[in-house]
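S.K.: everything below, folded, please.
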Amino acid sequence: MREPVTSAARFGAENWSHRLSSQHVDEIDAALADVGRSDRPLLTVRARDFAVPRLAAELGRIVNLVEQRDGFAVVRGLDAGRYNVHGLRMLLWAMGQHLGTPVPQTTDGHMLRSVPATADAGFHSGGSDVSAFLVTGAGASASFVSSESLVREVHARRPDLAERLSGRYAFDRGAEPVPGELPYRLLPLTCRAGGRLSMRYRRDEIEAAHARPDLPSLGSADLDLFDLVDEIASDRRYRVDVQLDAGDLVLVDNYSTLHMLGAENQASPQLLRLWLTLPTGRDLPTGFTWESPGYGGRGGRGGAVPRDVISLPSGCAGPKSRLATAV
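M.R.: Now for the predicted structure:
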């Protein structure tokens, strides 16, 4: 993977920017028209129902670059103003079907969510292999930092703190109560598997979990480490900043790259977000991720565990249709 932290100035748009052709857009319009004529509920649509052979091949090429090399991509060429709200949701959901397996983002089974560009307060990793965002309003921006280079910078600046990167911290599960399970996950910040480094970082979730009375409080060294990670990620010399336009599709590998979303003004634009498991995602050790129930197919990796799925006896497939919640 390229390393924007140590070479942000040289990591230009020719690496991360991709533009759809008029043929891709024509395929999208034809596929949306077919799905619309059949009046299909959003979450019943699968890749086979959204026939976009040229686009599917291009998306496969791009997501492979994201996972194997660049860590993120911005796919341009869609005019968001040509589609209504349902069309944009269907578009992201259907493209996601050609990229991987969506996983739930909430315990209510929400698979696709609308989030403001100011929802993310700092650099972090998402809750699945890849986060996919479709920008629905102008004025959004995004910033990206390579996990590999960030970790290297921590080792260079504060080797006394670097060993804590492989230590386990509690990540708060928020409103994800799971019967018989802890309200947090114990995970390392970083791990290496198959010769690749993976990083999971959500400072807000870690601090919330360690504020619990049944967990040890974070020490000064822990906070120093988080401050250093935030400082490196926020330094303009080490990050890649991208201005986003309505219709842009953003793909982020959540193990190799931390990201942050922003907006130019308080009237922040909305983005649609999908969490995806890749069919050929990287190897990860037990304890760094978890399986999440799928809908009508194999389970995903990461994401939230829907409450109704937890309560279902083994083999009860029928009620799963009630969990197909779009937003």
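
S.K.: rest of the way, CA atoms for contacts and neighbours
M.R.: Fine.

S.K.: what's the neighbour count on S7?
M.R.: The number of residues packed near S7 is 15, by other CA atoms under 10 Å.

S.K.: wait, it touches V240, no?
M.R.: No: contact criterion CA atoms under 8 Å: S7 and V240 do not qualify, at 9.2 Å.

S.K.: strands along the stretch 201-327 of the chain, start to end?
M.R.: Applying DSSP state E, counting those that start in this stretch to the stretch 201-327 of the chain gives strands spanning 240-243, 249-253, 257-263, 270-277, 291-292, 300-301.

S.K.: ditto for the stretch 51-200 of the chain
M.R.: With DSSP E, counting those that start in this stretch as the criterion, the stretch 51-200 of the chain has strands spanning 72-76, 101-102, 112-116, 130-135, 140-146, 168-172, 184-188, 190-193, 196-199.

S.K.: redo those as TSV? Include mean neighbour count and distance to V85.
M.R.: Output for the strands of the stretch 51-200 of the chain, formatted as TSV (neighbours: other CA atoms under 10 Å; distance: least, CA to CA, whole Å):
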stretch	mean neighbour count	distance to V85
strand 72-76	23	18
strand 101-102	26	20
strand 112-116	20	11
strand 130-135	27	12
strand 140-146	23	18
strand 168-172	21	32
strand 184-188	20	35
strand 190-193	16	38
strand 196-199	19	34
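
S.K.: quick check: which of those is nearest to R48?
M.R.: strand 101-102 (13.6 Å; CA to CA).

S.K.: that closest one packs against which elements?
M.R.: Here strand 101-102 touches strand 270-277, going by 3 or more CA pairs under 8 Å, 6 or more residues apart in numbering; DSSP states H and E.

S.K.: ok so, going back, show me the one of the strands of the stretch 201-327 of the chain that comes nearest T118.
M.R.: For T118, the closest of the strands of the stretch 201-327 of the chain is strand 257-263, at 5.1 Å, according to CA to CA.

S.K.: now show me the structure for the sequence below, then we'll compare the two:
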Amino acid sequence: MPTITTAEEATMLQLQDTASSCGLRRSYLGTEFNQPQVDKNFFKPCRVSIVDDAPRPDIKWNPSYVTFVKRVDRLAVLASDRPTSLPEGFPASVDSARVWSGSDFEKPSSYILNFSEDDIKEIENGLAYFKGLPGDHGPDDVTKETFPLPELAERLKKIAYDLHFGHGFAVLRGLDPDRYSPLDNILLYLGITSYIAETRGAQDYDGRMVVHIKDMEKNLPPETGRPSPYSSRAQPFHTDRCDILAMYALGVGAVGGESLLASSGKVYNEIAANRPDIIHVLANDDWIFDEFLSYPKWQTGALLFDFGAHGPSFCYSRRPITGAPFSPHTPGVPAMTEIQAEALDMVHFTAKKHQISITLQKGDIEIFNNLALFHGREGFVDDESHKRHFLRLWLKNEEMAWETPETLRSQTAELYEKKGLDAPPKWDVDHAPPVPRVITRHMRCS
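M.R.: Just a heads-up that it's a prediction; the model follows:
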């Protein structure tokens, strides 16, 4: 049990225990001792005991297929009362263009827009127009109006439509980032993407609007745990917290680093057809998400959500659920169940079965619907002349955006309305965040 050192801590633990016995999840009674807060939306029967060494399923952040198969076989023997129908309100299948398998894209031309020399000239003219505007303007001021692209606009609008109502992803190819300064690279990146999704989201509580995705190992003390955006390790399938995700490749590694995408609609359809009981598990809101603080604190929620006319889709990252070697669970945070472990890995390996692997080139802008697709990446190796360095944006197209499920609306307010930030929006133009930000485990997405 946690050590109680003050009267305030004792009072809070007593309040939590009382609330839990009344059917209120402890995790929603704030553990800031002087500011207890109750979330009225989470009155549900659930009593959770804090234990420091909770037994956990054998499940890894980057999962093992052998372990997954053994778990499936073991649970098949034990489980005799699995649901044989889908939860109420969930369709038998998603039927739309966002349902695909990687083998459907034999021709990369179906998702790559190659910029011509005239296109590049138009982009550079748009950049010059923006920089020539009177007054002091920065990245926040880039819009369709301040960065005119008269010929490209319609093609970029078509890409926006495909992201929301088509297969959900595109690669824009032909830029040479070495031709531009760090600031100009960000400005033209924002100018192009403003025609696809103009609203930009803050990516951390410090208000960072762009994140530099690169291996930071040489910049950190030995044995420092790094979230995946700042490492070279492979990443399992997950989603971020935005509507549209964009990555601009300022540089690529010497080996590896392929971008992996998978249709969440395809994953849903296959699991719904073969294991409807797993859909129940994924849609239940009893998943534990570790907040990775110095004391045990967590949130609960679902992994699978109803996106209205677009059908069911997923929103989660594995690390807060499984922990990771570089980010172990906080002692006292409850463990997931074996059935949840089976469901989580089933999603991953179904996505892997239907993935498309894209080798991005220097200068590419990859952009996709984060609500329609899972993404991951292969591990990579840099050398002196080939260093992977991507700029990530979280975006939203206000006209075409999918309707946000009610349970996800609070995070939308954080991202796009900048609510709850510790600082005004900021732009790290030519560098990654400071070391304390890089090594923190309390992140929105990793």
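
S.K.: circling back: mean neighbour count for the strands of the stretch 201-327 of structure 1 - can I get that in JSON lines?
M.R.: Shown next, in JSON lines, are the strands of the stretch 201-327 of structure 1 (neighbours: other CA atoms under 10 Å):
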{"stretch": "strand 240-243", "mean neighbour count": "18"}
{"stretch": "strand 249-253", "mean neighbour count": "25"}
{"stretch": "strand 257-263", "mean neighbour count": "24"}
{"stretch": "strand 270-277", "mean neighbour count": "25"}
{"stretch": "strand 291-292", "mean neighbour count": "18"}
{"stretch": "strand 300-301", "mean neighbour count": "24"}
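
S.K.: closest to V85 of structure 1 out of these?
M.R.: Here strand 270-277 is closest among the strands of the stretch 201-327 of structure 1 (CA to CA), at 10.2 Å.

S.K.: coming back round to it: in CSV: the strands of the stretch 201-327 of structure 1, plus distance to R2 of structure 1.
M.R.: Putting these into CSV (distance: least, CA to CA, whole Å) gives the following:
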stretch, distance to R2 of structure 1
strand 240-243, 12
strand 249-253, 13
strand 257-263, 10
strand 270-277, 22
strand 291-292, 28
strand 300-301, 25
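
S.K.: tell me which of these sits nearest to L228 of structure 1.
M.R.: Here strand 257-263 is closest among those (CA to CA), at 14.2 Å.

S.K.: and that closest one with strand 72-76, angle?
M.R.: Orientation note: strand 257-263 of structure 1 sits at an angle of 40 degrees relative to strand 72-76 (axes from the mean of the first three to the mean of the last three CA atoms, to 10 degrees).

S.K.: which residues in the stretch 51-200 of structure 1 form helices?
M.R.: 53-65, 85-99, 147-157, 159-162 (DSSP state H, counting those that start in this stretch).

S.K.: mind reading off the mean deviation between the third one and structure 2?
M.R.: I take that to be helix 147-157 of structure 1. Helix 147-157 of structure 1, aligned to structure 2 and superposed, deviates on average by 1.8 Å (mean CA distance after the TM-score superposition for structure 1).

S.K.: what comes up buried for that helix?
M.R.: Burial within helix 147-157 of structure 1, assessed by neighbour count using 16 or more other CA atoms under 10 Å, is assigned to 147-151, 153-154.

S.K.: and L371 of structure 2? What does it align with in structure 1?
M.R.: Alignment note (TM-score structural alignment): L371 of structure 2 maps to Y255 of structure 1.

S.K.: quick one: that match and R196 touch, right?
M.R.: No: between Y255 of structure 1 and R196 there is no contact under CA under 8 Å: 9.6 Å.

S.K.: what touches both of the two?
M.R.: When CA atoms under 8 Å, 6 or more residues apart in numbering defines a contact, no residue borders Y255 of structure 1 and R196 alike.

S.K.: from L152 of structure 2, how far out is K158 of structure 2?
M.R.: 10 Å (CA to CA, to the nearest Å).

S.K.: more neighbours, the two?
M.R.: Just comparing K158 of structure 2 and L152: by other CA under 10 Å the higher neighbour count belongs to L152, 17 against 13.

S.K.: how about that one, what's its match in structure 1?
M.R.: Using TM-score structural alignment, L152 of structure 2 sits opposite L55 in structure 1.

S.K.: can you tell me the closest non-neighbouring residue to its match?
M.R.: H24 (5.3 Å; CA to CA, 6 or more residues apart in numbering).

S.K.: count the residues that sit near that neighbour.
M.R.: H24 of structure 1 has 18 nearby residues by other CA under 10 Å.

S.K.: structure 2: which residue goes with that one?
M.R.: In structure 2, H24 of structure 1 lands on D119 (TM-score structural alignment).

S.K.: export the strands of the stretch 51-200 of structure 1 to JSON lines and append columns for distance to W93 of structure 1.
M.R.: What follows is the strands of the stretch 51-200 of structure 1, written out as JSON lines (distance: least, CA to CA, whole Å):
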{"stretch": "strand 72-76", "distance to W93 of structure 1": "15"}
{"stretch": "strand 101-102", "distance to W93 of structure 1": "8"}
{"stretch": "strand 112-116", "distance to W93 of structure 1": "7"}
{"stretch": "strand 130-135", "distance to W93 of structure 1": "10"}
{"stretch": "strand 140-146", "distance to W93 of structure 1": "21"}
{"stretch": "strand 168-172", "distance to W93 of structure 1": "28"}
{"stretch": "strand 184-188", "distance to W93 of structure 1": "28"}
{"stretch": "strand 190-193", "distance to W93 of structure 1": "30"}
{"stretch": "strand 196-199", "distance to W93 of structure 1": "26"}
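
S.K.: among those, which comes closest to R2 of structure 1?
M.R.: strand 140-146 (7.9 Å).

S.K.: circling back to that earlier point, what about the match of H24 of structure 1, helix or strand, and which?
M.R.: D119 of structure 2 belongs to helix 117-131 when assigned by DSSP states H and E.

S.K.: re the thing from before, the strands of the stretch 51-200 of structure 1: which one's closest to D283 of structure 1?
M.R.: D283 of structure 1 lies closest to strand 190-193 among the strands of the stretch 51-200 of structure 1, at 6.2 Å (CA to CA).
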